[in-house]
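Colleague: no sequence on hand, only this structure:
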């Protein structure tokens, strides 16, 4: 990355970092997308089972991987401050922490998965698909957590095209293994939705090995000598990572887990409703990749500028990113409004699921504007390493405002399942207001351009 001197240069650098991140995120999303759609075309029970399994796994992974995303602002600020000798040590400690966290999750899952699934009001076939899907996915847990650290290191250097290429390479591999293992083609076992779990696990191993090879062999990564010497575990460095990462992880967890909680609460509805809800939510997640990618790009550029003491540039980057996200939200909302029936047809051939999915997609339109504000703002705040207040704001917005309101509307009004979506929209809107106010505050009080070095 380079210092910029005007808005045009900032936009160019922001887009140079953003576009590869967006392609990467879309590619990773499409792994889940193909898991869902290919399982859905196998049977509604497999679609519902994969939906429930994903709803349990996604908040766990995104929350814990959010802790590891602390590597991005740590490295970007080190590079911005020209303290490069600390980078490799920080990355390796992140890898150690990733392995430890994956082991803890694997161990915890062995004890709590069955009680959770057995406590849900699911059809027996759906419950079994969810259980076996998660078991299959667990084989890829260790490489996925390690890959998160390595990707954070690469992205922090502004070389986001590298992770884009890795993920684009892995996507067709994931689709091929889905085809082979879901439908039992070319002598492979026919596993239904469970096959999607094994396909994803195989893909996670592949992208991790490719990324390690790139870091060892290619510049500028090889100049940091990340894997060239042995570092003992440093609890003090773990503490630094956790101090930044835990609030980030909890913030992400509170956001993703509320969607998972809604899906779990909706298990009292029939399989058609669960499948329709998950299909609409899955496409909403596709559109969410735009503000999420802007958020990740802002963490990099804001962290770089803050590390160099250029607070005015950090502030300008922040609001450029948010403005672009809002524009894109209106575009995505228009797509949902005009093509919701066509979109629903991607997920299912069942006429009942198709009709209900199209209805849910109308509510997904209103997610877009709130996400366009709160998600990029979170990314900018991470660049400032301002994460503690953010975590409290997300907790209140999602779990004290959004979920209780959704539960009330779904269970005590005529809104039924749609009530949960209204609750989600309300929580996201509250979060957007709170986080936007926080970013404005720290830019005025803590990182005011007048305080520049």
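Modeller: Structure received. None of these values were measured; they are calculated from a predicted model.
Colleague: alpha carbons only for contacts and neighbour counts from here, please
Modeller: Fine.
Colleague: which is the next helix or strand following whichever strand or helix holds residue 41?
Modeller: Under the criterion DSSP states H and E, the helix or strand holding residue 41 is helix 7-42. Sequence-wise, the next helix or strand downstream of helix 7-42 (DSSP H and E) is helix 44-68.
Colleague: packing partners for the next helix or strand after that next one?
Modeller: Once helix 44-68 ends, the next helix or strand along the chain (criterion: DSSP H and E) is helix 71-80. Here helix 71-80 touches helix 87-118, helix 141-156, helix 271-307, going by 3 or more C-alpha pairs under 8 Å, 6 or more residues apart in numbering; DSSP states H and E.
Colleague: tell me how far the helix holding residue 41 lies from the chain's centre.
Modeller: Its chain's average C-alpha position is 11 Å from that of helix 7-42, according to C-alpha atoms, centre = their mean, to the nearest Å.
Colleague: alright, now check it against this:
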């Protein structure tokens, strides 16, 4: 990541070299999530619904752990920038054990929920699939902690191709395993939707073993992973990482729960509204992998520049990140608008649903501008190790702004003639209202993050300037006198 002749353009090249493999790898993981539900549907509607219900328990849990691990990228890249790589093994070890502890707690909670609270009176087969799907995937949460900390370590060390390799590996493993366990091929039992959970456990186990092996043999990785830690583990170090990372886990879960609540609040309006919103959300979530991946690369570059204590590199990196973000949001908006009449047809054949999705995709494309902005700025703050601000802003944007506005518009509590003029007879009622609420939430987050990024930059600039002012004096004091 070091370049003696840095420009904004050269740093953009560095950013995209880091980000493109992450983007492709994340697309592979997104495909993986979609194939579970699609293949379960081949076994029957109750099996597909059971996997979807089970996933609604598992997804927030996995998002929490993955959110925690996202704090690791800038911490390791700071060590790289500061040339203190000898501290990386212990730092990595603290992250692994912190996330493993949380992962075991979440696994226990999921098992309790599966056997104690998951009851679906309307369909016993759906209940059975949901329960045992949750039981299976609960055991993957500690594996996710191991696997994702290893993946984050590879990315922070600049080896982002690993994300692409193991994303493809996960798909290659999971799809045939799903087929075998769902339909009972090669002498295996036909488990229906439950087979998706079994396949997930096996594929995650294999992926974890493979990525650990990769860390041990790769020349740039083998000497600094947590497996080479010789400094020991301290409870203080684990606790320090938890304090840094848990706000990110909570903020990820808060955002995830907000979208789940929107789907729940749309349910009284009928299946067309729920389906249209869900399809739109699925497509935007897929496209969201672009700014998300660029954000991960941004956090790595910001952490590296701060570790190097180089204000010029930091300034160039921030400019490169913002310019790259413009490319990302243009690409994201282009995909959503150009595919609004084609992509939804992969999810539904209902003309009423497809017509509403085409409308919602316009709202989604508008939101994507601020989604990209706020995401990348949140990752810049990760580079500054400011995770509490991310939690506070996420809560304000989604629960204090987006949901109240969305509810007011969706149910017609706020009605203005201009809404009908601009958006037709229904105005901003129904799912349109929630997408407008999300727009205002994302705008709020973008503004608040921007203010905080500027505060951190100015503070760091003042600190570096103060150190530079003191440097000549200290050097003068240390200069030996000659007789």
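Modeller: Yep, that arrived. The structure presented is a predicted model; accordingly, all values stated were derived computationally and were not measured.
Colleague: TM-score for this pair?
Modeller: In this superposition the chains share a TM-score of 0.90, using TM-score structural alignment, normalised by the length of the first structure; 452 aligned residues with a C-alpha RMSD of 2.8 Å.
Colleague: not counting sequence-adjacent ones, nearest residue to residue 369 of the second structure?
Modeller: In this structure, residue 369 of the second structure finds its nearest non-sequential neighbour in residue 329, 5.6 Å apart by C-alpha to C-alpha, 6 or more residues apart in numbering.
Colleague: give me every residue that touches residue 376 of the second structure.
Modeller: Counting by C-alpha atoms under 8 Å, 6 or more residues apart in numbering, residue 376 of the second structure makes contact with 291, 292, 294, 295, 298, 321, 322, 325.
Colleague: ok, the fourth one - how many residues close by?
Modeller: Looking back up the chat, that one is residue 295 of the second structure. 26 (other C-alpha atoms under 10 Å).
Colleague: pretty sure it sits against residue 382.
Modeller: No - under the criterion of C-alpha atoms under 8 Å, residue 295 of the second structure is not in contact with residue 382, lying 9.5 Å apart.
Colleague: from residue 54 of the first structure, how far off is the closest residue to residue 120 of the first structure other than its chain neighbours?
Modeller: Nearest residue to residue 120 of the first structure in three dimensions, chain neighbours excluded: residue 267, at 6.9 Å (C-alpha to C-alpha, 6+ apart). Distance, residue 267 of the first structure to residue 54 of the first structure, by C-alpha to C-alpha, to the nearest Å: 14 Å.
Colleague: the stretch 151-300 of the second structure: helices as residue ranges?
Modeller: Assigned helices in the stretch 151-300 of the second structure, in chain order: 161-183, 194-217, 235-266, 271-287, 289-308 (criterion: DSSP state H, counting those that start in this stretch).
Colleague: and among these, the most buried is which?
Modeller: Of all these, helix 289-308 has the most neighbours on average by mean count of other C-alpha atoms under 10 Å, namely a mean of 27.
Colleague: how close does that helix sit to the first structure?
Modeller: Once fitted to the first structure, helix 289-308 of the second structure is off its aligned match by 0.4 Å on average (mean C-alpha distance after the TM-score superposition for the first structure).
Colleague: counting by contacts, list what that helix packs against.
Modeller: Judged by 3+ C-alpha pairs under 8 Å, 6+ apart, helix 289-308 of the second structure is in contact with helix 8-41, helix 72-81, helix 311-338, helix 351-383.
Colleague: select, out of those, the one closest to residue 217 of the second structure.
Modeller: helix 72-81 (19.3 Å; C-alpha to C-alpha).
Colleague: what does residue 154 of the second structure correspond to in the first structure?
Modeller: Aligned against the first structure by TM-score structural alignment, residue 154 of the second structure finds its counterpart in residue 154.
Colleague: what's the neighbour count on the residue nearest to that match when sequence neighbours are not counted?
Modeller: Closest residue in space to residue 154 of the first structure, ignoring its immediate chain neighbours: residue 160 at 6.7 Å, by C-alpha to C-alpha, 6+ apart. By other C-alpha under 10 Å, 24 other residues sit near residue 160 of the first structure.
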